[in-house]
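1. My questions are about this predicted structure, shown below with the sequence.
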Amino acid sequence: MRLTKPTRSHRFGRLRIFEEISVTNLDGESGPLTTVEGVEDEDRDHDGHQESETVYRSPETLSRVLEQMVIIVPCKNESVDVIRGVISAIPPSCRVILVSNCERGGPGVDDQYMQQVKMLKTLQVELHGCNLHMKQRQMLAIHQKDIHAAEAFRISGLPELLDPANGTIRDGKGEGMLLGVAIAAALFPRHRYVGFIDADNLLPQSVDEYCKAYAAGLSLGPPPEQEHTMVRLRWASKPKRVPGTTRYVHVTEGRCSRVVNKWLSKLFASIRDEHQYHYTTVHGGAIKIPPTTCSSAPVSGLVSTANAGEHAMTMGLALKLRMAAGYAVEPCHFVDLLERSGFAYYSGADLKESKGLLTDYAGEKRGSGAARPLNKPTRILQIRTLSPHFHRESDEGHIRRMWAVGLGAIYHNLVPVGHRAVSELREGMHKFAKENGGLDARTGKLPEPRIYRPLEEMNMERFRQLLGESLRDGTLRRFGFGRNMNGDEPICTCHT
């Protein structure tokens, strides 16, 4: 794979955000390349980029990362055939975890989750047949309402993830992703990376590019032992069918992303434009140092992946992130990492702290749990893919709820960047939401998403032990781990 070089970035404390780069060639082998005019040129690829402007990642390099990656596929009520297409396109060296929050039928009613499990069994047979000596692809499935997983979270130290009304894990995409990461860390402790793929993708071949783009981006950074890395993807386009025709228009930015990208970029722009210093935490104390940016260019459009469902990161970072509930989970990454980077601008007042919780200048505690500084530098790479993304069209109400909770994650969790910057951003977001129907009718404010403590605060060994209960009489199913595992044994009948 060949990509444009990530040469422009902006540093905020220990957080470094790179401006968007692009996949230029899915194969990208070295040697003579062809320009758009069809003339062979050793210095330019088919998009006209000079070789000095691009970077090449070999298949061997990508494979080394992919074989250490767990891909989590959160799903709800997508068609089983669509989910199957997504999972089939994930590179075979990756481990796969399907986290389903589909509706489950009662007695005499088709159980959609069991249809998903049956699909994984069939897929495993088609991939490997009955050859028990062949290295099997390892896949897992679990339902988000699994009672044993909920009990494991409660006992292991994350009870706030549970719905007090029924004791199961709360509904929501962010909650499903948390469950997936916890399972990945518990059952694949030696894997160094975790990625996410949305289950509603109608173009399976794009999934292969997404996973390889993760691997390319992660391989561009230092090893996970030295630095945290997150890779976020922006689709080339989201083709939309023109009503009443067979014609499609290629939209380059989704309706939700268009809103949240703008306001997150405004946050980072206001930070750099308004203030002169920032604080960083060293040995428990705050010291004031000049801001450092790697680029003097404007940051007004810095964020292009606020709502990136397709993203991956080092496992250590996934365990440190405080994830937000529901659809606020992806934009909240930026806010949490900014706060956790030890970065807070000086505005003529001392930075207040209260038992590890960052406090705004009005004394109001923000977020959930202690805002522990990141233990190592963190980089965010934003990559634009070659493939478009086809998925089921969402109605305007759903899109409005998505951008409203995304803005709410920013609005209610702004880092202390000074009186004027915070005030203007909040006023602007509130005004926009009011004019576009995004305010919570009960409070008159932007929705305030729940923020969960990081998984690193759990007892992961205890969680692993308790999760085993779901293998016996819960919804957890494992495939490719051997004939004695609950998902594998029914697959192959010729050896029973």
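-> Arrived safely. Keep in mind the model is a prediction, meaning the values are calculated, not measured.
2. When you work out contacts or count neighbours from here on, use the C-alpha atoms and nothing else.
-> Fine.
3. Return the list of helices and strands in contact with the lengthiest helix in the chain.
-> Longest helix in the chain by number of residues, with DSSP state H as the criterion: helix 255-274. Helices and strands touching helix 255-274, by 3 or more C-alpha pairs under 8 Å, 6 or more residues apart in numbering; DSSP states H and E, are helix 396-411, helix 419-435.
4. quick one: residue 71 and residue 353, what's the gap?
-> As judged by C-alpha to C-alpha, to the nearest Å, residue 71 and residue 353 stand 37 Å apart.
5. Which one of the two is surrounded by more residues?
-> residue 71 (26 against 14; other C-alpha atoms under 10 Å).
6. Am I right that that one falls within a strand?
-> Yes - Residue 71 forms part of a strand when assessed by DSSP: H, G, I helix; E, B strand; the rest coil.
7. For it, give me its contacts.
-> 94, 95, 96, 97, 194, 195, 196, 197 (C-alpha atoms under 8 Å, 6 or more residues apart in numbering).
8. between these, which is nearest residue 115?
-> Ranked by distance to residue 115 (C-alpha to C-alpha), these are led by residue 97 at 15.8 Å.
9. for the closest one, what are its contacts?
-> The contact partners of residue 97, by C-alpha under 8 Å, 6+ apart, come to 70, 71, 72, 73, 139, 140, 141, 142, 180, 184.
10. please redo it, this time with the cut-off set to 6 Å
-> 72, 139, 140, 141 (C-alpha atoms under 6 Å, 6 or more residues apart in numbering).
11. got another, please set it beside the one above:
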Amino acid sequence: MRLDFPPKYTEVIGAVKIHSLQKVYEIDSGYGTKTKNSQLNNSTISFGNKKISKICNEMAIVIPVKNEKLSLLEGVLSGVPNECLIIIVSNSQKTPVDRYSMEVEMVKQYSQFTNKRIAIVHQRDSNLGRIFHKLNYSSILDNYSQIRSGKAEGMVIGILLAKMHGMKYVGFVDSDNYFPGAVNEYVKIFASGFAMSKSHLSNVRVCWRSKPKVANNRVYFPRWGRISEHSNKYLNDLISYITGFERDIVTTGNAGEHALSMSLAENMDFSTGYSVEPYELINILEKFGGIINETTNSTKDFVEVFQIETRNPHFHENKGDEHITGMLYESLNVINNSKICNTEITKDIKNHMIMLQHKANNGSIKLNGNNNDHIMAPINTIPIDKFNELVIDSPQLLHLFNVQ
């Protein structure tokens, strides 16, 4: 893969470095790029297949699933490079039709043809809830000691399973993508970001080149999704307030496709549901930005945030206006609740949320508005050996295919 390098601009806030958007020039730049060509005219950098493969071998790709079409999920699996460990965290229904069993059977058959390493677990399995209860990790549980149904909860489970298998990196890919080639590009972008990073604390975030839509019998390619446009604005307003200069550096506020080094992932808090992606940036700024607590900007402990634009468009399942409105509301709410959000930005966000509430009430949409009560603690509080032991002691919990 070849990208422009170095990034045109980097915003430094305490021990956080947020790089401006980088462009992909080649999705595949060859098997083993020669050293003299790895950086061309000081304007691009490339990573050969050998380097990408090495990083993929140390990376788990977590795919949260909820009642997706089996053929759609299989297409996503086909786009993930063979070296990666795939972790499917399903929240699909078990009654009246057991879609989860259908997913397990599909993965079983698929793995026989591809020899891919795949693990699949159901998010709401009572055994998994008991494991978290025994480990005193209650922030992921509801009032009945069951794991909540949110996307972020599935991601946290995926991170723990990746850590349990000794993975150095963990990436997240949505399960509703119609283009397997796009999935393949996402993972190569993750690997390229980690290859560029000079820190063990890294976050690689994908910016879609476009999201195709069909209208009046024509396909057109809008630049921004309906959520990203707004969450990016408020995150940039927040950064502008912190730095004192107007900025538009954030282009990946709701990047469903993103990746974290395990060193960073295990030390982060996670917000419940669909607010997880913007909250990752908020949490990084809260913990490492020196705004709330003083931090030291050392070569060892700084956080690098990469934002990389794809070549492939992002064409995914249309979940409807209710889903979009709920996601946007949760995203704005988590920015609004941040300790580093100032009064003026809070006022703007609250007015926007009131508008969304009015829209939701007219359409009888139920909005979840109190994400502040559901911040999940860092998983480094969980002894991973004990977690591994409890998972092994629950043989029906985790389905493993080609995984030792």
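-> Looks like it came in fine. Not measured: the values here are computed from a predicted model.
12. Tabulate the helices and strands packed on helix 255-274 of the first structure in a markdown table, adding columns for distance to residue 112 of the first structure and mean neighbour count.
-> Listed next are those as a markdown table, based on distance: least, C-alpha to C-alpha, whole Å; neighbours: other C-alpha atoms under 10 Å:
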| stretch | distance to residue 112 of the first structure | mean neighbour count |
| --- | --- | --- |
| helix 396-411 | 23 | 22 |
| helix 419-435 | 36 | 16 |
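13. Need those in CSV (columns: distance to residue 374 of the first structure).
-> As requested, these are arranged in CSV below (distance: least, C-alpha to C-alpha, whole Å):
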stretch, distance to residue 374 of the first structure
helix 396-411, 19
helix 419-435, 23
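14. what's the neighbour count on the counterpart of residue 477 of the first structure in the second structure?
-> For residue 477 of the first structure, the aligned position in the second structure is occupied by residue 399, per TM-score structural alignment. Neighbour count for residue 399 of the second structure, taken as other C-alpha under 10 Å: 17.
15. Same question for residue 144 of the second structure.
-> Residue neighbour count, defined by other C-alpha under 10 Å, stands at 8 for residue 144 of the second structure.
16. same check, this time on the one 4 residues further on
-> Using other C-alpha under 10 Å, residue 148 of the second structure has 22 other residues around it.
17. Counterpart of it over in the first structure?
-> Match for residue 148 of the second structure (TM-score structural alignment): residue 170.
18. Residue 303 of the first structure contacts residue 265, correct?
-> Yes - using C-alpha atoms under 6 Å, residue 303 of the first structure is in contact with residue 265, at 5.3 Å.
19. If you count surrounding residues, which of these two has more?
-> Neighbour count, other C-alpha under 10 Å: between residue 303 of the first structure and residue 265, residue 303 has more, with 25 against 18.
20. Just the helices from the stretch 1-150 of the second structure, written as ranges.
-> 35-38, 49-56, 70-79, 99-114, 126-134 (DSSP state H, counting those that start in this stretch).
21. These: which one's closest to residue 203 of the second structure?
-> helix 49-56 (14.5 Å).
22. quick one: that closest one aligns where in the first structure?
-> Using TM-score structural alignment, helix 49-56 of the second structure pairs with 59-66 in the first structure.
23. And the contacts of the matching stretch?
-> 94, 215.
24. Check stretch 241-250 of the second structure too.
-> Residues contacting stretch 241-250 of the second structure (C-alpha under 6 Å, 6+ apart): 20, 232, 236, 240.
25. Count the residues that sit near residue 93 of the second structure.
-> Residues within reach of residue 93 of the second structure, counting by other C-alpha under 10 Å, total 15.
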